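K.L.:
got a sequence here, can you build the structure:
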Amino acid sequence: MTSLFSKPRALTSHITNFKTSRPVIGKLHVATLTLLLFLIAAGIAVTSSLWLNKTTKAFDRPTLVATKPEPELEPPHETGVLVNCTSFLNQNRSGSCSRTPLLNKKKPSHRPTITTIKPVPVRVSEKKSPEDTGSSVDCSSFLNQNRSGSCSRTLQSGYNQNQTESNRSCPDYFKWIHEDLKPWRETGITKEMVERGKTTAHFRLVILNGKVFVENYKKSIQTRDAFTLWGILQLLRKYPGKLPDVDLMFDCDDRPVIRSDGYNILNRTVENAPPPLFRYCGDRWTVDIVFPDWSFWGWQEINIKEWSKVLKEMEEGKKKKKFMERDAYAYWKGNPFVASPSREDLLTCNLSSLHDWNARIFIQDWISEGQRGFENSNVANQCTYRYKIYIEGYAWSVSEKYILACDSVTLMVKPYYYDFFSRTLQPLQHYWPIRDKDKCRSIKFAVDWLNNHTQKAQEIGREASEFMQRDLSMENVYDYMFHLLNEYSKLLKYKPQVPKNSVELCTEALVCPSEGEDVNGVDKKFMIGSLVSRPHASGPCSLPPPFDSNGLEKFHRKKLNLIRQVEKWEDSYWQKVL
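P.N.:
A predicted model of the protein is given here:
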């Protein structure tokens, strides 16, 4: 191919060929044509030179690329606190504090390298944070600082310096604390005495310098032990730094076992003194120390909430039907198959084709009720009868407080056991007494008499309900626990020590998220519901003095006389009917 630079030579070649083929052309024509060709060639050369120069300059020009200047690293923004999170994360990938230097207020001499590091995640089984539960338990700190799940590095609540002395007087039933501890008033309590109670105990509890240690011996029925310990932990949160050191054995079964007739009462010494054993109820033949039962913090197996919430629901439940609008019969709903001949006998008092004893008895099947989501077992919805029957089961029954909290009249079948508050209740003031040996006729008479004396009936129901709301509030329950443990500790003749096989227990270890299922089958939502979020503003109520000999005798005599009065009315009634 002919290039642009060879054009003049090509044109000359054509002219030569032209001259050869046309020899007759004149000299003038040849000179003119030659000049013309020269001018054309010169023009082409100049044009080519200019084009080549322009093209070469275009290739020599540097290529300009738009680039952003390298930004300068800004120092960390002021956060208002002297915490250098960047240095912490850069220097310490583990998330602990062992290699983190203390910060000062001087500016660094060079800009720190900003690096994005993801913190080490803590795997938990629950997605809710402490804020989601409404609690004041810092689970994040507990789990981050203590991966083992123990309480050894968990800060315990210190003494509340702002807690003032209470000017409240404790209810009268607090006097029974002195009576329950009377067997050890002269001898005191030795370590050997405490350890003799291990035979039937489920756990040993030691409170030492505000920390709780538990040595487990055997599993209790359901979650009684777990919720009892939870209640004690909440007591320490309510009154931090108040309780002295304590060492005790706790039996979570129903019936008391430390019989008083097995020990020398008149000439008691350290060697023949009974072992101090805590449990939920007592009777006239034993000296077990009575303590509030687990259900005050919830009974998860039958879906009963903590006592403070039940009391509020009871107040609303009572308003659904006024006393005179309620069914004018005696109501009982429960489980009769608990090795209780008395409850089985109660079934014969139900309405039949032969008799109407004014009783309406319903069997509670907890298995089927649980399958239906406990929709028909809410105790706050059972205040629809004028009269409600309380009857013991294998021993004392938790149902007592729920029955008394309704402003219906409690028909109390003669009890043989007592819990920590019921000893102070009086017939015709808080309940109507029912004979155990002839309960059907006794119930029939009670309902007939009270239906004819509705004003007195309403007074009894209202007095019992107010007692439960006022004197058995959770504040008083905690105060009873405090005074009982405090008075018990005064009897110890040794310095408690941490048991060899014990574990430390704290609130965080029970409710904070952890791998796997809830601890010991405990549903944490029941515990969270009864969590003490902060120390109480004031101290516990003032413990009343013990009964004097005459005062206690008068109390028992008054109760016995009132029961006999009702029995006389009943006997007279049936004599007229028959």
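K.L.:
hey, let's count contacts and neighbours off CA atoms from now on
P.N.:
Will do.
K.L.:
which residue packs closest to A405, ignoring adjacent ones?
P.N.:
Closest residue to A405 apart from its sequence neighbours, by Cα to Cα, 6 or more residues apart in numbering: S465 at 4.5 Å.
K.L.:
in terms of secondary structure, what does whatever helix or strand the one you found lives in contact?
P.N.:
Taking DSSP states H and E as the criterion, S465 maps to helix 454-470. Packing partners of helix 454-470 (3 or more Cα pairs under 8 Å, 6 or more residues apart in numbering; DSSP states H and E): helix 399-405, strand 409-413, helix 439-451.
K.L.:
and this one, so I can compare the two:
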Amino acid sequence: MIDRHRSRGVQSTVAIFLVVLIFTALISQWLDISIVTKSLQTTNLLQDSPPHVYSDEFDCSSLNCSRISHVMTKKIINNPPPNACPEYFRWIHEDLRPWKNNGITREMVEKAKDFAHIRIVVVNGRVYTERYKKAFQTRDSITIWGFLQLLRFYPGKLPDLDFVLECGDKPVIKKRDHLRPGASVPPLFHYCGDDFSYDIVLPDWSFWGWPEVNIKPWDELKEDIREGNKRMKWKNREPYAYWKGNSKLGTARRDLIKCNASDGKDWKARLFGMDWHEEKKHGFKSSDLASQCTYRYKIYVEGVSWSVSQKYILACDSMTLIVKPRFHDFFTRSLSPTVHYWPIDEKNKCESIKFAVEWGNKYTDKAQKIGKAGSTFVQESLAMEYVYDYTFHLLNEYAKLMRYKPTVPRGAIETCSETLVCSVRGQKKRFFKHSMVKNPSNDLPCELPHFYEQGKLRDFLEMKENLTTQVLSWERSER
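P.N.:
This is a model prediction of the structure:
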């Protein structure tokens, strides 16, 4: 009896020991998982809380910007160093160079507003806007919208700002009007620039959609085009140069349309004029950009000035034929001839296009490589994250030049994403909601590259000119 009781006691002790051992192991494993999980969360999320999620559902009947909570700066911790920005970010320094020495004063901005459509002011993280004249269609509203999305993408990271923007087609601050040494140049933001102006170039409205002509926001449309590219291999595409657009805008387009095949002469171009009013009547059925990547070559030609179409054309995988442009937007200055596109002689468009097509059809691998390089450039280096990063760095560098503290102008109204959404209907509202930033970025903006050393910038521009000259010499040798 005594031995049996002793045996039971030993068994009980062993059982209890095993239970304790298993429980201890489970606790240890749970703690390890908890620590690892917490570490991963700390690495990827914003300090003290997960990323703030912006709602796109709100009651428009009682909406007021002042009632919307202010999103404060949240420090991003334990993230890897930011990636280097694309090369075209270097042009930020060049565009701001006129104000590098003496800075930007309130008087300069007041002078610039004489040319502007809108003024945007940021004071303590809140946005105020003032409109001076009516812009074409809704360019001004969509531009303001894009800026508001930047503030949602990088909440609290931009300093106080005061800047004005022109929403027309052509640059307006002419260099010839400011030749006197020490002349005060009005700082004016604009969608494009040229070699004869001081306009500060920033991304245009179309990145957030162009509702009047049914062009989707860029982040959605570039994916549609990417999928469209997969439907037809490059070598199976029509072996001609394609262009479709408003042929009545600008001398270059009116001249281009003459290159259509006629009178027994085939310039290897297939050109289609388009009336946007007629397109709208028929539901934009023939203007779907994602369905226009069926030719080996696509032509870009300016209208009144630069055209927002360039990114859509480059995205097609087709070798882009660019009729020598006068104007540039914020990214195109870093494109290189025979690398990202093929240059077309503006004085001999038809002959130049014919030569380009015949060259590409003879050297298909090289032509396809050029097309792919241009497409990769806009699909990757022009992703919306970089559009926001470019605007962020441009405005941040601009703010460093300001020699005064911004205040809310008399007559300006507080503006926020929610009130802009509530002010529109139909396609405009759908595009706003689609392009609305839903979450702040978990990453820092890319790292802004240093300014061009003047010698290197000169070498880069000479290299582009030499490549273009080489192509033109090939053309002349074939005539």
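K.L.:
and the TM-score between them?
P.N.:
Laid over one another, the chains give 0.87 as their TM-score (TM-score structural alignment, normalised by the length of the second structure), with 426 aligned residues with a Cα RMSD of 1.5 Å.
K.L.:
rewinding a little: packed most tightly, which of the helices and strands packed on helix 454-470 of the first structure would that be?
P.N.:
strand 409-413 (a mean of 27; mean count of other Cα atoms under 10 Å).
K.L.:
any idea of the angle that one forms with helix 454-470?
P.N.:
80 degrees (axes from the mean of the first three to the mean of the last three Cα atoms, to 10 degrees).
K.L.:
strand 409-413 of the first structure vs the second structure, average offset?
P.N.:
If you overlay the two and look at strand 409-413 of the first structure, the average distance to its match in the second structure is 0.3 Å (mean Cα distance after the TM-score superposition for the first structure).
K.L.:
centre of the chain to that strand, how far?
P.N.:
Mean-position distance between strand 409-413 of the first structure and its chain equals 34 Å (Cα atoms, centre = their mean, to the nearest Å).
K.L.:
that strand aligns to what range in the second structure?
P.N.:
The aligned range for strand 409-413 of the first structure in the second structure is 319-323, by TM-score structural alignment.
K.L.:
so what's the residue positioned nearest the centre of the second structure up against?
P.N.:
Per Cα atoms, centre = their mean, the C-alpha nearest to the average position across the second structure is that of V387, at 3.3 Å. V387 of the second structure makes contact with P203, according to Cα atoms under 8 Å, 6 or more residues apart in numbering.
K.L.:
counterpart of it over in the first structure?
P.N.:
Aligned counterpart of V387 of the second structure in the first structure: V477 (TM-score structural alignment).
K.L.:
may I see the buried residues of the helix or strand hosting its match?
P.N.:
Element membership for V477 of the first structure, per DSSP H and E: helix 474-491. Under the neighbour-count criterion of 16 or more other Cα atoms under 10 Å, helix 474-491 of the first structure has 474-486, 488-489, 491 buried.
K.L.:
follow-up on the earlier one: quick one: the match of V387 of the second structure from R204 of the first structure, how far?
P.N.:
21 Å (Cα to Cα, to the nearest Å).
K.L.:
how about K322 of the first structure?
P.N.:
47 Å.
K.L.:
these two: which has the busier surroundings?
P.N.:
R204 (22 against 14; other Cα atoms under 10 Å).
K.L.:
trace the more buried one over to the second structure, please.
P.N.:
Matched to the second structure by TM-score structural alignment, R204 of the first structure sits across from R119.
K.L.:
which SS state does that match fall under?
P.N.:
strand (DSSP: H, G, I helix; E, B strand; the rest coil).
K.L.:
do A330 of the first structure as well
P.N.:
Per three-state DSSP, A330 of the first structure ends up strand.
K.L.:
need the counterpart of it in the second structure.
P.N.:
A330 of the first structure maps onto A241 in the second structure, by TM-score structural alignment.
K.L.:
so its match is in contact with A269, correct?
P.N.:
Yes. Between A241 of the second structure and A269 there is a contact at 4.6 Å, judged by Cα atoms under 8 Å.
K.L.:
find residues that contact each of those two.
P.N.:
With Cα under 8 Å, 6+ apart as the test, A241 of the second structure and A269 both reach I353.
K.L.:
who touches the closest residue in space to G374 of the second structure that isn't next to it in sequence in this structure?
P.N.:
Excluding the flanking residues, the one nearest G374 of the second structure by Cα to Cα, 6+ apart is H340, at 4.3 Å. Counting by Cα under 8 Å, 6+ apart, H340 of the second structure makes contact with 319-320, 370-374, 377.
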